[in-house]
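In: predicted model and sequence below, questions to follow.
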Amino acid sequence: MTRLDGVGSGEPFVGRTGELATLTGELDRARAGDPSVVVVSGAAGIGKTTLLRRLSTAGPVAAVLHATGAPEEVALPFGIVGQLVADLPDDARGPLLTTAPPATTDPLAVGAQLLAALGELQATDPVLFVVDDAQWTDDASARALAFTVRRLRRDHVLVVLGVRDPDPGPAWWERGTVGAQPPRRITLAGLDSDDLVELGRTLDRELTPAAADRLREHTDGHPLHAAALLRELPADVLLDTSTALPAPRSFATLVLVRVAALAPATRELVLAAAVLGDHCPLADAVTASGVDDPVAALDEAVRAGLLVEAGRDVAFPHQLVRAAVYGDLPPARRHALHRAAAELVDGTAATAHRVAAAVGADAELAAELEAQARDDTAARRWRAAADHLLSAADLSPDPAARAARLVGGVDAMLAGGDLGRALRSEPDVRALPPSAARSRVVGRLEAMTGRFHDARVSLADALDAAGDDDTRRAAAAAHLSLLSLIEGDTDAAAELAGRALAWGPAAEDEPTARFVRTVALYASGDHAAADAELARNGDTAEGAALRGVVALWREDAGTAADALAAIVRDDATGMSMQARVLALAHLSEATYRIGDWDGSAAHGMLALSLARDAGVLLGAGITNALSSYVASGRGEWDVARTRVDTALGATRLLPWWGGYAYSSTAAAVLAQARGDAAAMHAALAPRVADAAVTGPGDRVGVLPWRALLVEALIGTGDRRAAAAELDSLTARVADRPGWTAVEVARLRAELTDRRSDYERALDVARGSRAELPRARLETAFGRHLIAAGERRPGVDLLRTAHERLTRLGATPFAARSDDELRGAGLHPPAAGGPLSLTPQELAVARLVAQGRTNREVGATLFVTGRTVAFHLSNIYAKLGISSRRELASCEWQ
């Protein structure tokens, strides 16, 4: 078990009884299976670290996982995760947690394994999960931690984060909340006078109440500043309240006073340690400083409160101490120490020291950094590649080399998905002389922020300026093809992507070109060529997912559901989280269309959660649109409205034909569930009028929205237009016996109100798994039969429809079926049966029924095994069973 002892501010613990009581109360809640996140914030040196150290000894815990952020390690991928898992027992580690995960690892996959590890560590006592100075969490760790914390449910875990004021604003811990609860906040203020009296006693300084009041007023009770004055000032100055205390000095000044009082050898040791970082091996600090008696120097530095021992390492008690020392270094001494440090370490740390030691341009070092960036790019370490290229640009004496390296750095940011950082560099890139690379990067930035006209000009310039350089031509063509696809020019997109592939694109550009060409060929109507291109994708998980989506486009929802479920079930090894989001979203649609609404809801919720964690902008609109279908069909109006509005909002942020298609369909499905034909028509009318939206969708073969349009036209009284649209749609669904074919048959029967058409529609429905259209058809046919005097068969159909709709949970549609039964003088069947399972419980039940262990279920659903056990206990209670065997055999699905 890891403790926080020895890792702290070096200041004694005084006061903070209320804050400690709050934290121990949260620890007791975690012990009872009620996890939470607590953010402890305050100014630097206010006592956050000391409080967190005391919390680890406040009661029995199963384990303490601890990490501390550092500004110089923000760019180190998974640095915080590496600290957290350093002391994990071997049997709690997943493959990605044996050491700090590789930089290329998907952060969400790391988060999933960290979640599994927490599940293994939990016992009767809770796990204490502490990240101090969390504002300096590296991006990869932040995404992994947010993913983990968001999925704590009934776990014995308390997450405590130390955050420095001023509050950095929205950060990963705002995303990483347990359930829907925001983090609990504890803000540390200054100590009161009584606390300062106690602080004085721990430092052998007795303060009178009046002297404590004066010190409190003078320092605002800041414990680090107060402690510094207690150490620095003579006792008579502290106690003589008739004289003024020295003018307030900055923390750096206080530190430097202590540094100045050291023996020369001790001072050199502290200076060397400051250059080496917040913590470093003592041997390295000794070598860099050149001290003859390191033991005596270290003893003096520790007694002065400037360094602390941590095993074979030395560390500063607080980053501010190190920053104050480092900031006061004369340039010549600083550069010399960095040169010495570069000889003591290796890898990226050595490079960083060499860069810090450089004065002016250094062509040799810049070339080395560029070579490292090439290795980073080959390994897909995009952040490291960007950092190395930007440093190389700063060190480049040749303007052309500087420009190329700056552009390459921004290119790496875009490849790694760091759009915000890339946009901050856009002015610098635009200031460079024209080149193919500059135009390509500017064009990508413009395209990703919706400046499509400007992007087309820039990317076209990049293609022209590439000359005979095939790699550069391929890069420009690949991104120009993506822009063409977004704009709806699918022929141009397919042609440009094909040219890019023929030219042999770089590894980072090839996936873009291959994806665009496949989708563009489908959207152009050349399905044979698209099928061939898709086959060339091989057996990758992404290729299998796209094949499942294509099956859904072709109205084969059953095949799509089977294919996409297999990918999710098998954990899609090697599949990016972005691709998994889209696979889950389309699986949600496929299961909705075959009548598995509980499964659809579960897949949709998981897709939304992953999309939020992965930051998938394009996928956010699609996922919210597709996951709104079940919410609409079940009358969960607030949820459905929020998801539809989010899908529409994503389209406004990134306007493209696919976004309009998905969001308008979702809005129409919501209006359909509400029985509002006018709103259905309003949702679809802009789409009908825009050939740039309808054209690609029709050529792909996506048809359900056209059935919604026919229903809207009938509902608004435009029967002639409805008949014309229906005739066109009838031809489109020939030989495609899916959802839309049933809808076409139902709408034809409702438009003609002929028994023969209803009977033909039922024949179509019997050959399909489209449950909602079939139930609505049965409702309409039952109403027709009762009106025609055939009461018994009409009532039978209404009852069948009611049962089908009740099984789906389609409350608004079931209510209309109930109205028909009441109109026939009958009472709807009474609700009853076993308590229904929630989507989360249903997902757990299905996997357990397949024979999965709690750990395996947790890994699939991204929760801990303890959360699975909690859901399983509820499932047993609701179904009146007591074993996994009974669950597999009873009728609950």
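Out: Sure thing, it's come through. Residues are numbered from 1 along each chain as shown.
In: could you use CA atoms for every contact and neighbour count after this?
Out: Will do.
In: centroid-nearest residue for this structure?
Out: Computing the C-alpha centroid of the chain and ranking residues by Cα atoms, centre = their mean puts D613 first, at 1.5 Å.
In: now that residue. Nearest residue, chain neighbours left out?
Out: Leaving aside its chain neighbours, D613 sits nearest to F147 (6.2 Å; criterion: Cα to Cα, 6 or more residues apart in numbering).
In: how near is that neighbour to A109?
Out: Separation of F147 from A109 (Cα to Cα, to the nearest Å): 9 Å.
In: the more surrounded of these two?
Out: A count of neighbours by other Cα atoms under 10 Å puts F147 above the other of F147 and A109, at 31 against 19.
In: spit out the contact partners of that one.
Out: L108, G111, A112, G176, D613 (Cα atoms under 8 Å, 6 or more residues apart in numbering).
In: quick check: the first one touching A144?
Out: Yes. Contact criterion Cα atoms under 8 Å: L108 and A144 qualify, at 5.2 Å.
In: between these two, which is the more surrounded one?
Out: Each of L108 and A144 has its neighbours counted (other Cα under 10 Å); A144 has more, 27 against 24.
In: show me the contacts for that one.
Out: Counting by Cα under 8 Å, 6+ apart, A144 makes contact with P107, L108, A109, V110, G111, A112.
In: now it, nearest residue through space, not along the chain?
Out: G111 (4.1 Å).
In: one step back: now the contacts of F147 as JSON lines including distance to D757 and secondary structure?
Out: JSON lines is the format used below for these (distance: Cα to Cα, whole Å; DSSP: H, G, I helix; E, B strand; the rest coil):
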{"residue": "L108", "distance to D757": "52", "secondary structure": "helix"}
{"residue": "G111", "distance to D757": "55", "secondary structure": "helix"}
{"residue": "A112", "distance to D757": "53", "secondary structure": "helix"}
{"residue": "G176", "distance to D757": "54", "secondary structure": "coil"}
{"residue": "D613", "distance to D757": "49", "secondary structure": "helix"}
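In: alongside the first one, take a look at this:
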Amino acid sequence: MSCASPATLASMPHPRVPVPHARTPVLHGRATELEALCRLAGGALLGSGGALLLLGDPGTGKSALLEAFASVAASPIASTAADTGAGAGAEGAGGFVVLRVRGTQTEEHLPYAGLHALLRPIAAGLAALPPAQAAVLARVLELGTADGGLALPAAVLALLRAVDRPLLICADDVHRLDAPSREVLFFAARRLAGERIAMLLTAGAEAAEEATERAGGGGGVPGDVPRLVLGGLDEEAARRVLTDLAPEMPEDLRASLAQAAHGNPLALRELVGSLTAAQLSGTAAPPETPPPGGRLWRAHADRLARLPRDTGDLLLLIAADPDLDTVTLLRAAEPGCALTALEAAERAGVVVRLAEDRYGFREPVTRAVVYGDAPAARRRAAHLTLARILDQEHQGLRRAWHRAAALDGPAERLADGLVEELAAAPPGATGGRGSFPEPFRVLERAAELTVRGDARAARLAAAARHAWHAGLPQRARSLLNRLNRLNSLTISEEVRGRAELVRGSLELRSGKTGSACDELLAASEWLLDRDREQAVRTLVRASEASYMAGDTHRFLSIARRAATLRRADDPPVIQLMFEYLEGMAATFRGRHGEAAPPLRRVLDLAPSVDNPSVLVWACVSSLLLGDDAQALKLSTRAIETARAQGAVSTVPQVLEFLIQAELWLGRYASVAANAMEGLRLAQETGRLNSAAQHLAWLALAAAVEGDEETCRIRAGSAIELADAHGLGVVGALGGWALAHLDVAAGRHANAAGRLRAVARADGTGGHLVIRVMATPHFVEAAARTGDVEHARAALAVLDRWVASTGSPDRLALAARCHALLAGPGESEERFREALDLHHRGSCAFETARTQLLFGGALRRNRRPGAAREHLHGALETFERYGARLWAEQARSELRAAGEATPRPEGRTRATGAPAAEAAESPAVQALTAQQLQIARLVADGATNREVAARLFLSPRTVEHHLRNIFSRLGIRSRVELVRLLS
């Protein structure tokens, strides 16, 4: 990203601003900040100078922004002085003259050291000043002394004005400059209007406040200099930084480091630099904090070192237990230590008040520094104090955690106490990420304190399971590797089975489906005599692996194995799983009448289940029965349950089936939004197979809109992952998306060829479920190419399924397919039947598709008047959905039916958008769902390239969309877009 590129500078609201030719270093996620700096430079080039103060916490990139901007400003620029009125061509010889100074702690008390460093490069210009000013300034630069009053600041300003080219003053860490130099700099900063001078200053956010307080408002950072506060990078920008630093880094490791850095650019760099070979290979857990002793760690340690001792004591207690409320914190403090001791930390920006009467660290890394730099004896004392005062009955797990951290008793007893308290904790109290202490850490600590080999192995296996459910696959793998290093003689068969279950789950969601199926089947057999419910659940997961692979034969084999294990006295959750497998197996055999009863029993049993993974299978049952509304309810409940239980890694999988329900209902705006959310969560939690599926859904949503390049990019990425991981369902879904695009564009032969590949059900690239869902497109394409035989065969499969569901939407699609294959006499009757069913259903988009096909048939039968009635309805719906290619087909048919159809310029939002979108301004409602996504990302400061990476588009496609967005909204710049969306 180069905000100072010609395109960016040219977009500033100054006419014909001179444009630097040099390219800045890549600074991801800083488009808004760089644009502000570009404006500052543009004003100076036009003789309207100014100053800007960049404030930010350590490591946020203040110095990087300053250096990047200075390097561009110093480069040669186009000579446009005659056009801009900026002067008589002086800048044609080069760029800005750049003066630099950086405040340092060692020279902070040396008067005028800052001015000496800043002005030394232009000291020769003293000769051009009036003798009195030259004498004042020379004495300062040579002796470091000056009289009071205006003489010195006026002389400095005169020297700066005497430079014959545009001037950029860069003062880094201005709060570290000596006070007299700061006063002079800020005097000049207030008087740059009408000058060809830009001043860029940086300071730490908290240090600026400290400097202001120390100086009483005089020598500190004044309030009348414009400020720009640097926040953390967003997730996508952080990922791009990591990609630049380590292009070959695995995706799940990249997600972990992005979370650990909390958007801090320096943290990202130091985390990557600290990685070991084991961490890079995934055999060790990734780092959770920047390395001790690194620049970022030292910066926070220096800030903490300036705080009073009693403040530090309270901070250590908060670091040891982030869930401490204020009352408990004061009880734990030393006698006489009041809450006022935290005021210094609040003023310094170290802590902030949180909800529920708590304090927390404003920057997460500070907690690690406070705790990590405290001597071991102080840490132990803090844990002992907390263990003593916490409520033994209601805070038992936290109390046990602190006792274990302080080694307050025999190690084995402490380990047992941790495990017992975790088991006794109420549901939801030990959720996943974010709870304290996190379950996987509790079990990991218990394993460290356990000497008995079998118990230690069991606790490591349980810790790995909790880490996986919390969305931490790298931590789960590292715990399993530690288990593997134990003496194999001490590991029981049950523990091996549970460990194999976690490995299989990891492989199922992020590895190869074939390996996952093998591992899960083995785990199921190991667990069968020890934990029946878990064994059956693992068997169903093995069937999931074969489903994802598109291996119907293996799925049926697993279902046959499950049938031999059924018992009449099984509890409801186990009964549900057996019914699910029975219903799915009958469906895959095409025996839908046999499938319906067990699938309905799944739905009857679902209310008694609170496991989100099991609820997913109930959601699938609803979809197979054609009950999309029930599928939406179940998937929504599963998502809520997963989040309540801290099982965040389950949410992307549930979203896959919620999206299927929305697809049948024609809610394409929601399909795109939920698929984007699913993709983000899948990447964060290391679920690459789920990420692939969401990419494929996004490709299908792009196909509906007729966005060819977006569809191809997303489908290509999904199919690539499908090939690498054995994901037949994803490959078939990506092929369906491309075929949808082909049908919409009239490339029927291409579509038919793609969908014949989707129809394979032998595990080599096809998928039975996607084959049936794609049948309407295949029949349309095959009918247009004369391949009636294959179309009829595919339709026979669809007919058997839709007849068993009774769903009007599905029956309408089958009726439409029959109309396409029927003779002239029967065709119209079938189309009318389809439309009648559509009107009883929910999917307006498919209704419009039937209207389009029916209208075309009527036109070819020389009934243009009747054709236009249906074609108008289709066109209106397609335009509402933003379905460009389908709308063009409808217009073409209307023109052939004798009606002129100008291109509309009104709103084209798909139905089914969230209520929040419907409340947008009328201007924003003119955007399609994808355009609105792009507009919001751009308004948040993302560059075209960052938007492209976030949405799996090409930068050229983003640029194209952005031009259309500006045109539809009647604006001309990103600044106007920010105002409009604010």
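Out: Alright, I've got the coordinates. Quick caveat: nothing in here was measured; it's all calculated off a predicted structure.
In: gap between the residue nearest to the centre of the first structure and S588 of the first structure?
Out: Taking Cα to Cα, one finds D613 of the first structure at 18 Å from S588 of the first structure.
In: follow-up on the earlier one: any chance of the contacts of A144 of the first structure in JSON lines, with distance to S609 of the first structure too?
Out: Shown next, in JSON lines, are the contacts of A144 of the first structure (distance: Cα to Cα, whole Å):
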{"residue": "P107", "distance to S609 of the first structure": "14"}
{"residue": "L108", "distance to S609 of the first structure": "11"}
{"residue": "A109", "distance to S609 of the first structure": "14"}
{"residue": "V110", "distance to S609 of the first structure": "16"}
{"residue": "G111", "distance to S609 of the first structure": "13"}
{"residue": "A112", "distance to S609 of the first structure": "13"}
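In: those strands in the first structure, which residues are they?
Out: Applying DSSP state E to the first structure gives strands spanning 36-42, 63-68, 127-132, 157-164, 184-187, 279-281, 308-310, 313-315.
In: show me what contacts A285 of the first structure?
Out: L269, A272, A273, L276.
In: same deal with H871 of the first structure?
Out: With contacts taken as Cα under 8 Å, 6+ apart, H871 of the first structure has the following neighbours: Q840, E841, V844.
In: repeat that with 6 Å
Out: Neighbour list for H871 of the first structure: E841 [criterion: Cα atoms under 6 Å, 6 or more residues apart in numbering].
In: name the nearest residue to A405 of the second structure, sequence neighbours excluded.
Out: Per Cα to Cα, 6+ apart, closest to A405 of the second structure is H383, 6.6 Å.
In: verify the contact between that neighbour and A400 for me.
Out: No. In this structure, H383 of the second structure is not within contact of A400 by Cα atoms under 6 Å, at 10.1 Å.
In: okay, now D690 of the first structure: neighbour count?
Out: Counted with other Cα under 10 Å, D690 of the first structure comes out at 12.
In: which residue in the second structure aligns with it?
Out: By TM-score structural alignment, D690 of the first structure lines up with A761 in the second structure.
In: helices of the stretch 451-600 of the second structure, residue ranges please.
Out: 453-469, 473-484, 493-510, 513-527, 532-549, 552-563, 572-588, 592-605 (DSSP state H, counting those that start in this stretch).
In: who wins for proximity to R840 of the second structure among those helices?
Out: helix 592-605 (22.1 Å; Cα to Cα).
In: and the closest one with helix 572-588, angle?
Out: In terms of direction (axes from the mean of the first three to the mean of the last three Cα atoms, to 10 degrees), helix 592-605 of the second structure departs from helix 572-588 by 160 degrees.
In: tell me which residues in helix 592-605 of the second structure are buried?
Out: Burial within helix 592-605 of the second structure, assessed by neighbour count using 16 or more other Cα atoms under 10 Å, is assigned to H592, E594, A595, A596, P598, L599, R600, R601, V602, L603, L605.
In: max pairwise distance over those: which two?
Out: For these, and using Cα to Cα, no pair is farther apart than H592 and L605, which are 20.0 Å apart.
In: picking that back up, so which of the contacts of A285 of the first structure is the closest to G833 of the first structure?
Out: L276 (68.2 Å).
In: nearest spatial neighbour of the closest one, skipping sequence neighbours?
Out: A341 (6.6 Å).
In: in what helix or strand does L168 of the second structure lie?
Out: Secondary-structure assignment from DSSP states H and E places L168 of the second structure in strand 167-172.
In: helices or strands next to that strand in the packing?
Out: strand 97-102, strand 197-204 (3 or more Cα pairs under 6 Å, 6 or more residues apart in numbering; DSSP states H and E).
In: nearest to H961 of the second structure, out of the ones you listed?
Out: Of all these, strand 197-204 comes closest under Cα to Cα, at 34.0 Å.
In: what angle do that closest one and strand 167-172 make?
Out: 10 degrees.
In: quick one, strand 197-204 of the second structure and strand 97-102 angle?
Out: 20 degrees.
In: about what we covered before: could the buried residues of helix 592-605 of the second structure go into TSV alongside distance to A424 of the second structure?
Out: Output for the buried residues of helix 592-605 of the second structure, formatted as TSV (distance: Cα to Cα, whole Å):
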residue	distance to A424 of the second structure
H592	45
E594	44
A595	41
A596	41
P598	36
L599	35
R600	36
R601	33
V602	31
L603	31
L605	27
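In: list just the nearest of the residues you listed to V97 of the second structure.
Out: Scanning these for proximity to V97 of the second structure, where the rule is Cα to Cα, the winner is L603, at 73.9 Å.
In: what residue of the first structure matches up with that closest one?
Out: In the first structure, L603 of the second structure lands on L534 (TM-score structural alignment).
In: just give the nearest non-adjacent residue to that match, would you?
Out: In space, L534 of the first structure is closest to T518, 6.1 Å off (Cα to Cα, 6+ apart).
In: counterpart of the one you found in the second structure?
Out: Per TM-score structural alignment, T518 of the first structure is aligned with Y580.
In: distance of its match relative to L539 of the second structure?
Out: Separation of Y580 of the second structure from L539 of the second structure (Cα to Cα): 12 Å.
In: and A277 of the second structure, by the same measure?
Out: From A277 of the second structure over to L539 of the second structure (counting by Cα to Cα), the distance is 35 Å.
In: ignoring the adjacent residues along the chain, who's closest to G621 of the first structure?
Out: A647 (4.1 Å).
In: hang on, isn't that neighbour packed against N624?
Out: Yes. A647 of the first structure lies in contact with N624 (Cα under 6 Å); the separation is 5.5 Å.
In: aligned partner of S41 of the first structure in the second structure?
Out: In the second structure, S41 of the first structure lands on G59 (TM-score structural alignment).
In: please consider this matter closed, and thank you.
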